[in-house]
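S.K.: heads up, no residue letters with this:
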């Protein structure tokens, strides 16, 4: 009996297992498109890096949405931080929010580092999470305090650089990918890639306060 292909993969030469594996390699590990091509070739799968790129663009967002629906609810302590990235020779800011276990809640690429940009991040977080946190932890950037008063007036806000290592450490995989990709080509590309990359990373991130068995059960 002929196996029925999922309509999502209709008109594709390779089966879903190959496509999903290639997309997973690209978003999970610090590999360039050509490196993914070489890893597939080592398994006897001859796919060009251009094809891998098209698969990543077509299927990455869908995979990220599936993971996002399965991720356990965010904890009540959120860490916010921003890092500078260069896109086309122009400075941009990557705003990031994680909970106290390092699970990435959301990211937002913006051209500015001001109160308006901070408000956009907080509003996006509230829309996706459906609730405000108990505590918001940031560095001493004044824009966070302004945005918090406008968007989350009842939330406790702690501003101290030493308390925000969780968010700052979360930037490190992004820096590695930025080097592998020889910097992002556009703000849209950075937003798309990192939105998928962070969700895939969440799937494999085990909070320090639970053991492996509990982690498997939470994803069952």
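M.R.: In hand now; what should we look at? What you see is a predicted model, and the numbers here were worked out from it, not measured in a lab.

S.K.: From now on I want contacts and neighbour counts done on CA atoms only, so please keep to that.
M.R.: Will do.

S.K.: Which of the helices or strands spans residue 173?
M.R.: helix 172-180 (DSSP states H and E).

S.K.: For the next helix or strand after that helix, buried residues please.
M.R.: Sequence-wise, the next helix or strand downstream of helix 172-180 (DSSP H and E) is helix 187-204. Using 16 or more other CA atoms under 10 Å as the test for burial, helix 187-204 gives 187, 190-203.

S.K.: give the contact list for the residue minimising distance to the centre of the chain.
M.R.: Central residue of the chain (CA atoms, centre = their mean): residue 198, 2.1 Å from the mean position. Contact analysis of residue 198 by CA atoms under 8 Å, 6 or more residues apart in numbering lists residue 104.

S.K.: ok, it to residue 87 distance?
M.R.: Using CA to CA, to the nearest Å, residue 198 is found at 19 Å from residue 87.

S.K.: who does the strand or helix carrying residue 61 touch, helix- and strand-wise?
M.R.: Here residue 61, judged by DSSP H and E, is contained in helix 49-70. Where contact means 3 or more CA pairs under 8 Å, 6 or more residues apart in numbering; DSSP states H and E, helix 49-70 is packed against helix 16-28, helix 33-42, helix 187-204.

S.K.: how about the ones you listed in TSV, adding distance to residue 171?
M.R.: Compiled in TSV, the helices and strands packed on helix 49-70 are given as follows (distance: least, CA to CA, whole Å):
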stretch	distance to residue 171
helix 16-28	15
helix 33-42	21
helix 187-204	10
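
S.K.: And those helices: which comes nearest residue 83?
M.R.: With CA to CA as the measure, helix 187-204 is the member of the helices and strands packed on helix 49-70 nearest residue 83 (13.0 Å).

S.K.: adding another structure so you can compare the two:
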């Protein structure tokens, strides 16, 4: 009997089992993440291109493929800077307010996003643990508002970082929140906690991609960089 090892089958594509080709799915996801469009807007744009796709299907594509794209791109992501600006904003999920923890560095790269039902030390701890584990980078300075939970959490998780609290010092992240709020406005609300996590995280991924924080699409012109990056990521997933 032969003992020669059998070749491993190639991993199944994330697009296996879908009726529409990957190119159509990726165009729909990219349009929704990149532009201030509702799912029905994207549906109409696809119909103009000869593809009849229900807006509910587009919603499901965005929910499924946005995390896959961000995960595939993480190996091409630039290391963030050492100054982190951290703050929370609010989104309404099925009529109930949720807290969105976000951070940007001094170069405008969005560090991470976490949606939480509560604004407390446990939520802040989860946010920092996620960011530190995913990025393998420890900041030397963290700028926050005057929320009382931050000193304790930062002393526990990043004791070497200087915690900076000063009026107007956190303007970079507060200004960045407005971009997310503008994007969410056309969606007319979020229905589930899962959607509330995927969409802000997808917005951050697209924002970082457009700002050049990934080694993706750099051979293309600035106007086509995002589309080129999505083509590369389509092949990766």
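M.R.: Thanks, I have it. Not measured: the values here are computed from a predicted model.

S.K.: returning to that earlier point: for the helices and strands packed on helix 49-70 of structure 1, which one sits closest to residue 82 of structure 1?
M.R.: Closest to residue 82 of structure 1 of the helices and strands packed on helix 49-70 of structure 1, according to CA to CA: helix 187-204, at 13.8 Å.

S.K.: and for that closest one, what span of structure 2 is it aligned with?
M.R.: Per the alignment by TM-score structural alignment, helix 187-204 of structure 1 matches residues 193-210 in structure 2.

S.K.: mean deviation of that stretch from structure 1?
M.R.: By mean CA distance after the TM-score superposition for structure 1, the fitted stretch 193-210 of structure 2 averages 1.4 Å away from its aligned residues in structure 1.

S.K.: what separates that stretch from the chain centre, distance-wise?
M.R.: Computed by CA atoms, centre = their mean, to the nearest Å, the chain-centroid distance of stretch 193-210 of structure 2 equals 3 Å.

S.K.: Contacts for the helix holding residue 173 of structure 1, please.
M.R.: The contact list for helix 172-180 of structure 1, computed with CA under 8 Å, 6+ apart, reads 30, 31, 32, 184, 194.

S.K.: related to what we said a few turns ago, start and end residues in structure 2 for whichever helix or strand comes after the helix holding residue 61 of structure 1, please.
M.R.: As assigned by DSSP H and E, the chain's next helix or strand after helix 49-70 of structure 1 is strand 77-87. Aligned by TM-score structural alignment, strand 77-87 of structure 1 corresponds to residues 83-93 of structure 2.

S.K.: Also stretch 37-46 of structure 1?
M.R.: For stretch 37-46 of structure 1, the aligned range in structure 2 is residues 43-52, judged by TM-score structural alignment.

S.K.: Please enumerate residues in contact with stretch 58-73 of structure 2?
M.R.: So stretch 58-73 of structure 2 is in contact with 25, 28-29, 32, 39, 42-43, 195, 198-199, 202, 205, 214, 233-234, 236-237, going by CA under 8 Å, 6+ apart.

S.K.: ugh, wrong one, stretch 205-214 of structure 2
M.R.: Contacts of stretch 205-214 of structure 2 (CA under 8 Å, 6+ apart): 33, 34, 70, 73, 76, 77, 78, 109, 110, 216, 225, 226.

S.K.: And it, how far out from the chain middle?
M.R.: A distance of 10 Å separates the centroid of the chain from that of stretch 205-214 of structure 2, by CA atoms, centre = their mean.

S.K.: now the aligned partner of residue 101 of structure 1 in structure 2: how far from residue 175 of structure 2?
M.R.: The equivalent of residue 101 of structure 1 in structure 2 is residue 107 (alignment by TM-score structural alignment). Distance of residue 107 of structure 2 to residue 175 of structure 2, computed by CA to CA: 14 Å.

S.K.: out of those two, which sits in the more crowded spot?
M.R.: Neighbours were counted for residue 107 of structure 2 and for residue 175 using other CA atoms under 10 Å; residue 107 has more, 14 against 10.

S.K.: Could you find the closest non-adjacent residue to that one?
M.R.: Closest residue to residue 107 of structure 2 apart from its sequence neighbours, by CA to CA, 6 or more residues apart in numbering: residue 81 at 6.8 Å.
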